[in-house]
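Undergrad: for reference, the sequence and a predicted model appear below.
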Amino acid sequence: MKLYYLKGSCSTVPHIALEWIGQPYEAVEMSREAIKQADYLALNPQGSVPLLVDGDFALSQNVAILTYLDNLYPDAKIFGSKTVQDKAKATKWLAFCNADIHPIFGRIFNVPTYLQGNEELIKQYRQELAERLLRLYAIADEYLSQHQFFGEQISVADVYLYITLRWSQAIGLDYSHLHHLTAHYQRVGQNAGVQSVLKQQGLPA
């Protein structure tokens, strides 16, 4: 089994899931240039990561990859549980990170062409997106005030949130007033599988 990833990106989530599963796998670091090359596009026409290749089966999209891995290795409980309802709860939070939080970072990192050259408008644009992020993070913070993780135990949803919080730190977003979020970040960061993958990717813990 082979996972193609970009360092520190959302593809870190299935990388950690594979580490938890404990079966042999190969993690292939890509560059933004490499994922646009013909040989990679033949596997994933979207030219994005993550991409999981299992024999002659190639699968993109985080949610699909994580669901596939969970179905193959249910005992690893990468969704934090083996029960249907608890897995559904973790899946909800995984979707929250993937579909609600993540796209905002895409807009922050890729300023629309029509704004380029106008620093004042760019600043306002990014500030509005930062405020939207904080509103979403407040929803997660409220849930985490009553729960250690998004599943019965640590799950891929927790890891996805953790990765987006690393991005938040990179852009200087202050979420320190969300105390449960901060504590959750620390809990996830102490996980052995998370630590192992950060080291493999050459990222600071």
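TA: Nice, I can see it.

Undergrad: C-alpha from now on. contacts and neighbour counts both.
TA: Noted.

Undergrad: quick one: the strands in the chain?
TA: Assigned by DSSP state E, the strands in the chain fall at 2-5, 26-29, 51-54, 57-60.

Undergrad: flag every buried residue along stretch 103-120.
TA: 104-105, 108 (16 or more other C-alpha atoms under 10 Å).

Undergrad: put this beside the first:
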Amino acid sequence: MIALYYYPGNASLLPHMMLREIGVPFELRLVDRTQNAQKSTEYLKLNPNGRIPVLLDGDHVLFETAAIAMHLADKFPEAKLAPAYGTPERGEFYKWMVHLTNTPQAEFRSWFYPREHVMDDEAVSSVKNAAEKRLNHMFDVISQQLGGQQWLLGDQFSAADLMLLMLIRWGRGMPRPPRTIPNLGALAERVLARPAVQETLRVEGIEAPFV
């Protein structure tokens, strides 16, 4: 039995999209952030960091979004959400998954929650502005590397494209949203056109504009 602890639009969006791409039966378990449920005693037993998501795969409890994503890609190779083991393409997949989780995903923490990074409230705007500047640069670099390719791995769709869509969505409220960068906007539209992605958004109650 697979169960995903999620909150709409949160980092759980990536494994949720993957599970629908895979087509395996699974259970969604809402972690209500509006009630601070991610900090409850029960949830902290699953993820002591108090963050979403958590994946239950039988008796296996797994947290960290990228780790969950790579586990699902490995467990269900028939879904082809990652290239074959031992290939150069598999290495590129690892590169993108680690890059996306270590750079823009981590940087969004400063953008959304700047007060976590300061002791003086007067510095909040400075932290947020600096995070915005770094995110803009990160997305520019990703766009340059993507170029005119259909997907991050070239002709092969992968979980990395789903992850990038999630991050583009998170930036929709920025003064310069990632969707306005041509290569990224085009990739986002291709990912959004996938039936599994549309079903995920519907189930989570996420309405347009998606990015």
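TA: Good, I have the coordinates. Values in this document were obtained by computation on a predicted structure and should not be read as measured data.

Undergrad: quick one: TM-score?
TA: The TM-score (TM-score structural alignment, normalised by the length of the first structure) is 0.90; 201 aligned residues with a C-alpha RMSD of 1.7 Å.

Undergrad: per the alignment, Asp59 of the second structure corresponds to what in the first structure?
TA: Matched by TM-score structural alignment, Asp59 of the second structure corresponds to Asp56 in the first structure.

Undergrad: ok, its match to Pro50 of the first structure distance?
TA: 16 Å (C-alpha to C-alpha, to the nearest Å).

Undergrad: which of the two has more neighbours?
TA: Between Asp56 of the first structure and Pro50, counted using other C-alpha atoms under 10 Å, the more crowded position is Pro50 (23 against 7).

Undergrad: quick one: contacts for that one?
TA: Applying C-alpha atoms under 8 Å, 6 or more residues apart in numbering to Pro50 of the first structure gives the contacts 3-6, 10-11, 14, 60-62.

Undergrad: let's have the residues you listed in CSV, adding distance to Arg166 of the first structure and neighbour count.
TA: CSV is the format used below for these (distance: C-alpha to C-alpha, whole Å; neighbours: other C-alpha atoms under 10 Å):
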residue, distance to Arg166 of the first structure, neighbour count
Leu3, 21, 24
Tyr4, 20, 24
Tyr5, 17, 26
Leu6, 14, 18
Cys10, 11, 22
Ser11, 13, 23
Pro14, 16, 25
Ser60, 23, 20
Gln61, 20, 17
Asn62, 18, 22
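
Undergrad: from Phe112 of the second structure, how far out is the closest residue to Leu55 of the second structure other than its chain neighbours?
TA: Nearest residue to Leu55 of the second structure, sequence neighbours excluded (C-alpha to C-alpha, 6 or more residues apart in numbering): Leu4, at 4.7 Å. Relative to Phe112 of the second structure, Leu4 of the second structure is positioned 24 Å away (C-alpha to C-alpha).

Undergrad: what's the nearest residue to the counterpart of Gly171 of the second structure in the first structure if we skip its chain neighbours?
TA: Mapped onto the first structure by TM-score structural alignment, Gly171 of the second structure lines up with Ser168. Counting by C-alpha to C-alpha, 6+ apart, the nearest residue to Ser168 of the first structure once its immediate chain neighbours are dropped is Asp174, at 7.7 Å.

Undergrad: neighbours of that neighbour, how many?
TA: Residue neighbour count, defined by other C-alpha under 10 Å, stands at 11 for Asp174 of the first structure.

Undergrad: show me the buried residues of stretch 103-120 of the first structure that map onto helices.
TA: 104-105, 108 (DSSP state H).

Undergrad: just the closest of these to Ala76 of the first structure, please.
TA: Phe105 (30.0 Å; C-alpha to C-alpha).

Undergrad: what sits against the closest one?
TA: Counting by C-alpha under 8 Å, 6+ apart, Phe105 of the first structure has contacts Trp167.

Undergrad: count of residues packed around the residue mapped onto Met30 of the first structure from the second structure?
TA: By TM-score structural alignment, Met30 of the first structure lines up with Val31 in the second structure. Residues contacting Val31 of the second structure under the criterion other C-alpha under 10 Å number 22.

Undergrad: how about Tyr73 of the first structure?
TA: Counted with other C-alpha under 10 Å, the neighbours of Tyr73 of the first structure add up to 15.

Undergrad: over to Lys77 of the first structure?
TA: For Lys77 of the first structure, the count of nearby residues is 23 (other C-alpha under 10 Å).

Undergrad: ok, now how distant is it from Gly189 of the first structure?
TA: 18 Å.

Undergrad: what do you get for Phe57 of the first structure?
TA: With distances taken as C-alpha to C-alpha, Phe57 of the first structure is found 32 Å from Gly189 of the first structure.

Undergrad: which one of those two has more residues nearby?
TA: Set side by side, Phe57 of the first structure and Gly189 show more neighbours around Gly189, with 17 against 9, by other C-alpha under 10 Å.

Undergrad: quick one: map the more buried one onto the second structure.
TA: Gly189 of the first structure maps onto Leu192 in the second structure, by TM-score structural alignment.

Undergrad: from Leu46 of the second structure, how far out is the nearest residue to its match once chain neighbours are set aside?
TA: Among residues not flanking Leu192 of the second structure along the chain, Gln198 sits closest, at 6.5 Å (C-alpha to C-alpha, 6+ apart). Applying C-alpha to C-alpha, the value for Gln198 of the second structure to Leu46 of the second structure is 29 Å.

Undergrad: then Ala123 of the second structure?
TA: Counting by C-alpha to C-alpha - Ala123 of the second structure and Leu46 of the second structure are separated by 34 Å.

Undergrad: between the two, which one's more packed in?
TA: Each of Ala123 of the second structure and Leu46 has its neighbours counted (other C-alpha under 10 Å); Leu46 has more, 19 against 13.
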